[in-house]
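>>> Test case, fold it:
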Amino acid sequence: MVKVLFVCLGNICRSPMAEAIFRDRVEKEGLQNHIEVDSAGTGKWHQGEPPHAETRGILGKSEISYEGIRARQVEEGDWKKFDYIIAMDRKNLQDLKAYQVAHKDIKVVKFMDYVPNTDQQDVPDPYYSGNFDETHELIQEGCNTLLKEIKQENGL
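Just a heads-up that it's a prediction; the model follows:
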């Protein structure tokens, strides 16, 4: 079982959007018994809350379920559980890399590494920008690329 964790700051906009979209892709390909997906935040401000209303809205328009997704903070156990930890921006990556020292076997990367043909370094945080459509488009593209890579690397 390949386990993927998406991480942003508060776990109510970008990372739950990525979790829902990636889970949808995994299920549509019949890989739910091979790939597990979750999301978390580096901060704990929104713990227990559902995704942001606009995140829920944009996922709903795409008929992608966000059922069961609740904000939580990255915890020590995540480093033992997940194979891929995907940071939504450079600051999240920096925060995660501080913990990676003791867990060198886990792949910790920036989400935008999976979005080809762009100079953007970070998935813009729509909590601040208000542009949920841009974030949604980038996440869709990155999730497609990430799933292809995981399938190739794991013979799925």
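>>> hey, let's count contacts and neighbours off CA atoms from now on
Will do.
>>> Tell me who's in contact with residue 73.
For residue 73, the contacting residues are 10, 11, 40, 41, 42, 43, 44, 47, by Cα atoms under 8 Å, 6 or more residues apart in numbering.
>>> Quick check, the second one in contact with residue 38.
No - checked against Cα atoms under 8 Å, the pair residue 11 and residue 38 is beyond contact range at 10.5 Å.
>>> of all the contacts of residue 73, which two lie farthest apart?
Largest separation among the contacts of residue 73 by Cα to Cα: 42 and 47, giving 10.8 Å.
>>> what would the contacts of residue 73 look like in TSV with distance to residue 133 and secondary structure?
Output for the contacts of residue 73, formatted as TSV (distance: Cα to Cα, whole Å; DSSP: H, G, I helix; E, B strand; the rest coil):
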residue	distance to residue 133	secondary structure
10	19	coil
11	17	coil
40	21	strand
41	21	strand
42	23	coil
43	24	coil
44	25	coil
47	24	coil
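>>> Would you do the same for the sequence below? I want to compare the two.
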Amino acid sequence: MISVLFVCLGNICRSPMAEAVFRHQVKERGLEDRIAADSAGTGDWHLGKPPHEGTRALLDRLGISYEGIRARLVRPADFESYDYIVCMDSANERDVRRLFGCRSSERAQVLKFMDLLPEKKTADVPDPYYTGNFEEVYELVDEGCGRLLERICSERLNESRV
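Here you go, the predicted structure:
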């Protein structure tokens, strides 16, 4: 099973949205038995809580399930448990790399989400907890998750778009 962990600050807006959207795209491709997704945060303010109401409202409107998603902290063991650790902004990436230290892993590939969308003018996925713009975040997340899924299919499953 190929596993992806999306990471943001509080794990209630961006990373759970990415987890839900990615799971939805994986399911649409019929790959849910081969690819799994999760999300976590670098801060502990919202542990155990469901996604932010703005994220839930947007996902509900689009018919994308967020069932079972609850905020949790990223932990050192995640480095050995996930194939892709996708950070929603530069600060999250820095925190994740600091948490994992200098250890190398044959498994985990840490990347910044916006590196999947190099043509975009922003380095980080904006945090809608502060901006309130969940639509903008969804558009980036939807496109970036699609690119990540294509990358995984190409690199790990030797498949291309169906």
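>>> Tell me how the two chains score on TM-score.
The TM-score (TM-score structural alignment, normalised by the length of the first structure) is 0.97; 156 aligned residues with a Cα RMSD of 1.0 Å.
>>> re the thing from before, most neighbours among the contacts of residue 73 of the first structure, which one is it?
residue 11 (31 neighbours; other Cα atoms under 10 Å).
>>> Report the spatially closest residue to it, excluding sequence-adjacent ones.
residue 41 (4.4 Å; Cα to Cα, 6 or more residues apart in numbering).
>>> check contacts around that neighbour.
7, 8, 9, 10, 11, 15, 71, 72, 73, 74.
>>> just the buried members of those?
7, 8, 9, 10, 11, 15, 71, 72, 73, 74 (16 or more other Cα atoms under 10 Å).
>>> Please tell me how far the nearest residue to the fourth one once chain neighbours are set aside sits from residue 95 of the first structure.
Computed as Cα to Cα, 6+ apart, the closest residue to residue 10 of the first structure that is not its neighbour in sequence is residue 41, at 4.8 Å. Look at residue 41 of the first structure and residue 95 of the first structure: by Cα to Cα, to the nearest Å, they are 11 Å apart.
>>> Now do the same for the residue nearest to residue 10 of the first structure: its match in the second structure.
Structural alignment (TM-score structural alignment) places residue 41 of the first structure against residue 41 in the second structure.
>>> The first structure: helices as residue ranges?
Under the criterion DSSP state H, helices of the first structure are mapped to 14-28, 53-61, 78-81, 90-100, 126-129, 132-154.
>>> buried sites along the fourth one?
Within helix 90-100 of the first structure, the residues that qualify as buried by neighbour count (16+ other Cα under 10 Å) are 90, 92, 93, 96, 97, 100.
>>> any idea which of the residues you listed is closest to residue 134 of the first structure?
Using Cα to Cα, the buried residues of helix 90-100 of the first structure come closest to residue 134 of the first structure at residue 90, 17.7 Å.
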